[in-house]
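Enquirer: what's the 3D shape of this:
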Amino acid sequence: MLDTDKPLDPKDEKKLNTRGIGSGICYEPFIKIHEINSKGESYRIRGRNTSRAHHLLSRLEFSAFLVFDRFHLTYDIKEQFPLPIIDTLSICARLGIKHPQIRNKLKVVTTDLVVELKGKPSIAISVNYSSNLDNVRTVEKLQIEKLYWEELGYEWKLFTEQEIPAIVKENLEWLHAASQNSPDLYKELSFDDIATVISRLSNSDKTLSTVCAAMDDKYECKAGFHIGVIRNAAAANLIDVPLNIVFRNWRAKDVSMIIGLDSFNARLSDVS
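Expert: This is a model prediction of the structure:
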């Protein structure tokens, strides 16, 4: 049976009615983290440009998202974006490859991140560990995505762990550890609580760790409390930090609230 004669997976067909449509806060990803049986790590994180929770299916996808979400020209990111089945079937026929399917039912091909930029061509990003590129089916899926987006006029990029600069990678690892091992105390903090901590930094030129330690003493908090707030809020994408400077050298004046996030009552427990 030809791929064009095979039915679309009913679950995928149902999701296409409501997902992968719209933009910004109204966009709903085709795949959500609770719908996959992943042996790895997955994340829900607030987007600084969309004010919604984004569903990221791997640690590398989480890192890629943070990099692009903090890029000054980014105004929207759509994750797990579904490609039209009619187009992917056509591309597979032209490439002479089998369309992704399970038990003779066609599966929708998705792109990990679609990044919309101000004044520049949009970028479609496929996120994959370099070790996966030896797999023939992985490469074939990437070929489908690349051809689809380039024919649409988008720039297509493959994002591997090798694309992350060493300093950015170290910062993301530090933030990641906080998001994975955060005490309940931090998860109960509200947006207003975080804003209060940021206001205490007083735009100081001293290192962030020095200022936070002084605030722990001043407000009689447990040692490490204030730097913990900053670390967890940055991991949750609720505050802005300079990823191009290693976290040990951040200064108090480098940290700020993300403009626009006060439109919702964010808590660290909203992300995982």
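
Enquirer: switch to C-alpha atoms for all contacts and neighbour counts from now on
Expert: Fine.

Enquirer: just checking, T74 touches K118?
Expert: Yes. Contact status for T74 versus K118: in contact at 6.3 Å, counting by Cα atoms under 8 Å.

Enquirer: Tell me which of the two has more neighbours.
Expert: More neighbours surround T74 than the other of T74 and K118, with 18 against 11 (other Cα atoms under 10 Å).

Enquirer: Contact partners for that one?
Expert: By Cα atoms under 8 Å, 6 or more residues apart in numbering, the contact set of T74 is N49, F68, V115, E116, L117, K118.

Enquirer: again, only using 7 Å
Expert: Taking Cα atoms under 7 Å, 6 or more residues apart in numbering, we find T74 in contact with F68, V115, E116, L117, K118.

Enquirer: Now go through those and say which are in helices.
Expert: Of the contacts of T74, the ones assigned to helices by DSSP state H are F68.

Enquirer: Would you format the contacts of T74 as a markdown table with distance to A214 included?
Expert: Shown next, in a markdown table, are these (distance: Cα to Cα, whole Å):
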| residue | distance to A214 |
| --- | --- |
| F68 | 33 |
| V115 | 40 |
| E116 | 41 |
| L117 | 40 |
| K118 | 40 |
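
Enquirer: just the contacts of T74 now: which is nearest I36?
Expert: Nearest to I36, judged by Cα to Cα, of these is V115 at 23.1 Å.

Enquirer: number of nearby residues for that closest one?
Expert: Using other Cα under 10 Å, the number of residues around V115 comes to 22.

Enquirer: And for L142?
Expert: With other Cα under 10 Å as criterion, L142 counts 22.

Enquirer: Would you state the helices of the stretch 151-272 of the chain in chain order?
Expert: Along the stretch 151-272 of the chain, counting by DSSP state H, counting those that start in this stretch, helices occupy 166-180, 184-187, 191-199, 208-218, 225-235.

Enquirer: Please identify the most buried of these.
Expert: Mean neighbours per residue, mean count of other Cα atoms under 10 Å, is largest over those for helix 225-235, with a mean of 23.

Enquirer: Also this sequence, please, to line up against the first:
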Amino acid sequence: MAKHNLQWDENKLKRFLREGRGQGEGQNYKPWVTVQDFPSKGRCSRVLGWKTNRIHHLFTDSETRYFYLLEWEDAVVDIREHYPLLDLEEVIKEKGDLNFNLFKDKNSGLPYIIYTSFLITLKDTNGQKRYIARSLKADYELQRQRSIERLEIERRYWSNKHIDWGIVTQKDIPTVKAKNIEWVHSSLHFTDERGLEKEEMIYLCDVLLEKMTESSQTIRKITADFDKEYKLQTGTGLFIFKHLIATKRIKLDMNKEIKLNGRLENLVINIKKERMGEDSIVNY
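Expert: Predicted structure coming up:
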């Protein structure tokens, strides 16, 4: 098993900068820290993003669930996790009362690079972009002096950048909604793994959607019968159902648990019945 050096020193800083960490946007962005940097963390996730078509590195359940909430929002066009404040010294002018000694490596004495959990790009209906920054913390961490000091550094940094910044704890995250999004998330990609060509997927989506609008059966029953009728691999109907939710052709109350033994009418807000075009199939 490979050994990971967790010490922070000049060589590692130079390597991170040389690798372009914290640089780029969209698909080209590289987070300051990755799952590979902290192999002992037990709740890490690597998720292929809808918005960016790149792998996102997430270290806690709260980070992962918040990421899924961001993925669901149409106004969000880019998500940059673990965004480093590389120009912190220049941006924060008044720092005499801040204790930066809390954020130095004990052996090398080199200051750590402070990073914010998420830098998010939003685009309004007029095409104008704006940025918001969010720091994810467990609520108990807000009682720790080191966390308080770090958050104050982040707050001043983003304030001087004139970018909206806020703290998000696990209590701010609607868990059911996040889990529902996670459940459908992978169906937006990987349609080819089901052995479905694009034209076939378009056709099957339209047919299943029509059946769901006409049937009073449970979701599980409708999708299972669909597999049998069209001689599909078991689970394909359920995959297409998830895809219809992910593409928002079936609009559900995502704050309610999706129960497969329940009827769709108990969840549905709106169903788009128009035929699906090829641009509605996302298959990276």
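
Enquirer: re the thing from before, L106 of structure 1 is nearest to which of the helices of the stretch 151-272 of structure 1?
Expert: Here helix 166-180 is closest among the helices of the stretch 151-272 of structure 1 (Cα to Cα), at 35.2 Å.

Enquirer: between that closest one and helix 225-235, how many degrees?
Expert: Relative orientation of helix 166-180 of structure 1 versus helix 225-235 (axes from the mean of the first three to the mean of the last three Cα atoms, to 10 degrees): 110 degrees.

Enquirer: Output the contacting helices and strands for helix 166-180 of structure 1.
Expert: Applying 3 or more Cα pairs under 7 Å, 6 or more residues apart in numbering; DSSP states H and E, we find helix 166-180 of structure 1 packed against helix 225-235.

Enquirer: List the contacts of the helix it packs on.
Expert: Residues outside helix 225-235 of structure 1 that contact it (Cα under 7 Å, 6+ apart): 175-176, 178-179, 186, 194, 209, 212, 216, 239-241, 268.

Enquirer: ok so, going back, adding distance to C26 of structure 1, write the helices of the stretch 151-272 of structure 1 out as a markdown table.
Expert: Output for the helices of the stretch 151-272 of structure 1, formatted as a markdown table (distance: least, Cα to Cα, whole Å):
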| stretch | distance to C26 of structure 1 |
| --- | --- |
| helix 166-180 | 26 |
| helix 184-187 | 25 |
| helix 191-199 | 22 |
| helix 208-218 | 36 |
| helix 225-235 | 23 |
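
Enquirer: For E28 of structure 1, which of the ones you listed is the nearest?
Expert: Closest among the helices of the stretch 151-272 of structure 1, using Cα to Cα: helix 225-235, at 22.1 Å.

Enquirer: Taking helix 208-218 as reference, get the angle to that closest one.
Expert: Using the same axes, to 10 degrees, the inter-axis angle of helix 225-235 of structure 1 relative to helix 208-218 is 130 degrees.

Enquirer: Mind jotting down where the strands sit in the stretch 101-250 of structure 2?
Expert: Counting by DSSP state E, counting those that start in this stretch, the stretch 101-250 of structure 2 has these strands, from start to end: 115-123, 129-136, 164-168, 250-252.

Enquirer: Same list, the ones you listed, but as a markdown table with distance to M212 of structure 2 please.
Expert: Shown next, in a markdown table, are the strands of the stretch 101-250 of structure 2 (distance: least, Cα to Cα, whole Å):
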| stretch | distance to M212 of structure 2 |
| --- | --- |
| strand 115-123 | 33 |
| strand 129-136 | 38 |
| strand 164-168 | 37 |
| strand 250-252 | 10 |
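
Enquirer: of all those, which lies closest to K273 of structure 2?
Expert: Of all those, strand 250-252 comes closest under Cα to Cα, at 9.0 Å.

Enquirer: Can you list the helices and strands that that closest one packs against?
Expert: For strand 250-252 of structure 2, the packing partners by 3+ Cα pairs under 7 Å, 6+ apart come out as strand 268-271.

Enquirer: counting contacts, what elements does the strand it packs on pack onto?
Expert: Going by 3+ Cα pairs under 7 Å, 6+ apart, strand 268-271 of structure 2 lies up against strand 250-252.

Enquirer: hmm, who's touching the strand it packs on?
Expert: L244, I245, L267, V268, I269, N270, I271, K272.

Enquirer: Which of those are buried? Put it as a ChimeraX command.
Expert: Those of the contacts of strand 250-252 of structure 2 that count as buried under 16 or more other Cα atoms under 10 Å are selected in ChimeraX with:
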select :244,245,267,271
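
Enquirer: for the contacts of strand 250-252 of structure 2, which one is nearest V33 of structure 2?
Expert: I245 (32.0 Å).

Enquirer: Burial check on the residue nearest to the closest one when sequence neighbours are not counted, number of neighbours?
Expert: Nearest residue to I245 of structure 2, sequence neighbours excluded (Cα to Cα, 6 or more residues apart in numbering): K251, at 6.2 Å. By the criterion of other Cα under 10 Å, K251 of structure 2 has 16 neighbours.

Enquirer: From L209 of structure 2, how far out is K251 of structure 2?
Expert: 12 Å (Cα to Cα, to the nearest Å).

Enquirer: repeat for Y157 of structure 2
Expert: To L209 of structure 2, Y157 of structure 2 is 48 Å away according to Cα to Cα.

Enquirer: just P39 of structure 2 next, same as before
Expert: 43 Å.

Enquirer: more crowded one of these two?
Expert: A direct count of neighbours by other Cα under 10 Å for P39 of structure 2 and L209 places L209 higher, at 21 against 12.

Enquirer: That one pairs with which position in structure 1?
Expert: Under the alignment defined by TM-score structural alignment, L209 of structure 2 corresponds to S202 in structure 1.

Enquirer: can you check D164 of structure 2 too?
Expert: Per TM-score structural alignment, D164 of structure 2 is aligned with E155.

Enquirer: and what of F38 of structure 2?
Expert: Aligned by TM-score structural alignment, F38 of structure 2 pairs with I36 of structure 1.

Enquirer: could the contacts of helix 225-235 of structure 1 be laid out in CSV, adding distance to L57 of structure 1?
Expert: What follows is those, written out as CSV (distance: Cα to Cα, whole Å):
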residue, distance to L57 of structure 1
L175, 17
H176, 14
A178, 18
S179, 15
Y186, 24
I194, 27
S209, 32
C212, 33
D216, 36
I239, 22
D240, 23
V241, 23
L268, 19
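
Enquirer: Identify the farthest-apart pair in those.
Expert: Top of the distance list for the contacts of helix 225-235 of structure 1 (Cα to Cα): H176 and D216, 23.2 Å.
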